[in-house]
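In: got a predicted structure here, sequence first:
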Amino acid sequence: MPNMEAKKVAKIMVEEVFVRLGTPRIIHSYQGRQFESELFREECRLFHIQKIRTTAYHPQSDGMVERFNRTLTSMLSAFVQENQTDWDEHIPYVMMAYRSAEHKFTQFTPNMLMLVRETTLPLDLQYEMPEHMKIETPNEWFCILQERLDRAHNVVPQHIEDAMNRQKKYHDLKMSWEKFKKGDKVFVYFPQRKVGCSPKLTSFWRGPFEVLEQWSDVLYAVNCDRKGEKQIIHCDRMRKKKEQVLNFECDAPEARDESIL
């Protein structure tokens, strides 16, 4: 895209996504201005699309996209020049290879799930199958197509669910978080680096702020916006403020009086 303006993003969503693949039920995006604009919200209302968003500074809530970007950059790194100025020219060819490779979780290629067939690759043209082996009557082709559709729609969701449960199991083994309630004073982590300041000497924790309400088991509304408005914060970025009490304040008043005398 030439830019990330709301008008350009909304136009591309219609002309490059909706008219080709149909309108989705849900759009999940990060909290960029182009996706939070009134124009994009009106577009979602027009097409009856539910708009949801990631939690700020929490890339795990967009994990599938982040993981794909990692795979894409890894593939591009094998082809770009040393000056890395031609990476965009390799994207169509790298994506051709990606779409024709079997996915680890679905156990199908993206081409098969989207087109219900494999695309013709240069290797297929070089070692082309004899024509007499390709001949199928219309009825046979229809049966094969229906079998592929049934298999994909029945098998893939189960594979994805198994993979998600496996990932969640390993992820939860390393997870531990605090529980908060309304009115708690908390510090919030903002990983924003300042120009000219060393990150080693910069404190990324701001606050204390107040927990306004609980949205889910891990999401809370906190008044940590620059204007004092609420933001939805993941518990990973929150730490409860602990009251600082001096040693003599822990003693009973009588004991404190005796120690003074």
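Out: That came in fine, so what should we check first?

In: use CA for all of it now, contacts and neighbours both
Out: Will do.

In: check which residues of the helix or strand hosting Trp141 are buried.
Out: Following DSSP states H and E, the helix or strand that holds Trp141 is helix 138-173. For helix 138-173, burial by neighbour count (16 or more other CA atoms under 10 Å) applies to Arg148, Leu149, Ala152, Val156.

In: which of these sits closest to Gln126?
Out: Arg148 (25.9 Å; CA to CA).

In: okay, now the one to match up with it:
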Amino acid sequence: MEAMAKLVGYNHTYPTTYHPQSNGMIERFNATFIPRIAKVQDRENNNWDGFLASVVFAYNTGTHSTTGYSPYQLLFGREPRLPTDQPASTFTFRKPNDYYEQLKKNMKIIHRNARENMINKQKQYKSRYDTQRNDPHYSLNDRVLIRKHGLKNKLDAKYSATPQIVIREDHPVYIVQDESTQVETRVHVNDIRPICITRSN
């Protein structure tokens, strides 16, 4: 993966636990897909796999709020034809290659519009998210505490009892090491809290 990253020129960011924003595209798909499966399956027979094709088709033919188009339309350059639709209009092309040229034009327009819609939506999401978000940065050897997830008791401490040392930084993801056990943990910046030292006069 490191060799591929150097060849293609991308920065491989690893997701962290309990932080779905790290893998937003997949998590957003799951948030839409799983509830649909849950509604149609028979919970006693656990036959959710029998509905996969129909649920996936519904997802692929539905218009997405981010792109303004359905995945089907982005792939094929036209709306899907369903059994309930009116018969398709008839077009006559003078040359065999005319259909291909028309399809390329349609795809170019659709992809350009979808890209613009995505950029505008991302700006809206970022602006809304940034208004409610602090963005602290940490340096190597900083002593911090990290959030504990999966607590069973509401009265349990929400952060680690042992200080953690920042040993690697790739903001917003950090690698920290427990001072006592030397265990390393990958953690998102939202789950880190600085250790405040108070001095008495």
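Out: Received the coordinates, thanks. Bear in mind the structure is a predicted one, so any value in this text is a computation, not a measurement.

In: from the buried residues of helix 138-173 of the first structure, pick the one nearest Leu173 of the first structure.
Out: The closest of the buried residues of helix 138-173 of the first structure, once distances to Leu173 of the first structure are taken by CA to CA, is Val156, at 26.1 Å.

In: map that closest one onto the second structure.
Out: Aligned counterpart of Val156 of the first structure in the second structure: Ala114 (TM-score structural alignment).

In: surely that match touches Thr67?
Out: Yes - counting by CA atoms under 8 Å, Thr67 is a contact partner of Ala114 of the second structure at 4.6 Å.

In: ok, now which ones touch Thr63 of the second structure?
Out: Contact analysis of Thr63 of the second structure by CA atoms under 8 Å, 6 or more residues apart in numbering lists Tyr69, Ser70, Pro71.

In: again, only using 10 Å
Out: Residues near Thr63 of the second structure by CA atoms under 10 Å, 6 or more residues apart in numbering: Tyr69, Ser70, Pro71, Tyr72, Gln73.

In: quick one: what's aligned to Glu136 of the first structure in the second structure?
Out: Match for Glu136 of the first structure (TM-score structural alignment): Thr92.

In: any idea how far the residue most central in space within the first structure lies from Gln34 of the first structure?
Out: Geometric centre of the first structure, nearest residue: Asp62, 0.8 Å, by CA atoms, centre = their mean. Computed as CA to CA, to the nearest Å, the Asp62 of the first structure to Gln34 of the first structure distance reads 17 Å.

In: same question, Met95 of the first structure
Out: 26 Å.

In: do Lys8 of the first structure as well
Out: Lys8 of the first structure is 9 Å from Gln34 of the first structure, by CA to CA.

In: the two: which has the busier surroundings?
Out: Gln34 (18 against 13; other CA atoms under 10 Å).

In: that one against Ala10, yeah?
Out: Yes - Gln34 of the first structure is within contact range of Ala10, at 8.3 Å (criterion: CA atoms under 10 Å).

In: can you pull out the strands in the second structure?
Out: Taking DSSP state E, the strands of the second structure run over residues 143-146, 164-170, 173-178, 184-188, 192-194.

In: quick one: which of those strands is nearest Glu27 of the second structure?
Out: Of all the strands of the second structure, strand 184-188 comes closest under CA to CA, at 16.2 Å.

In: from Pro163 of the second structure, how far off is the residue in the second structure that Lys200 of the first structure lines up against?
Out: The pairwise alignment with the second structure assigns Lys200 of the first structure to Lys154, based on TM-score structural alignment. Using CA to CA, Lys154 of the second structure is found at 22 Å from Pro163 of the second structure.

In: please say which of these two ends up with more neighbours.
Out: Neighbour count, other CA under 10 Å: between Lys154 of the second structure and Pro163, Pro163 has more, with 19 against 7.

In: pretty sure the more buried one contacts Val176?
Out: Yes - in this structure Pro163 of the second structure lies within contact range of Val176 using CA under 10 Å: 9.5 Å.

In: give me the common contacts of these two.
Out: With CA under 10 Å, 6+ apart, Pro163 of the second structure and Val176 have common neighbours Asp142, Arg143, Val144, Leu145, Ile146.

In: what does the fourth one correspond to in the first structure?
Out: This means Leu145 of the second structure. With TM-score structural alignment as the criterion, Leu145 of the second structure matches Phe187.

In: ok, its match - contacts?
Out: Counted by CA under 10 Å, 6+ apart, Phe187 of the first structure has contacts 204-210, 222, 224, 237-242.

In: quick one, helices of the stretch 51-200 of the first structure?
Out: 63-76, 91-99, 110-115, 122-126, 138-173 (DSSP state H, counting those that start in this stretch).

In: out of the ones you listed, nearest to Ala56 of the first structure?
Out: helix 63-76 (13.3 Å).

In: buried ones in the closest one, by neighbour count?
Out: Buried, per 16+ other CA under 10 Å, within helix 63-76 of the first structure: Met75, Leu76.

In: what's the most distant pair in the buried residues of helix 138-173 of the first structure?
Out: Arg148 and Val156 (11.4 Å).

In: between the two, which contacts overlap?
Out: Common neighbours of Arg148 of the first structure and Val156 (CA under 10 Å, 6+ apart) are Leu113.

In: looking at the second structure, name the residue matched to Met112 of the first structure.
Out: In the second structure, Met112 of the first structure lands on Gln73 (TM-score structural alignment).
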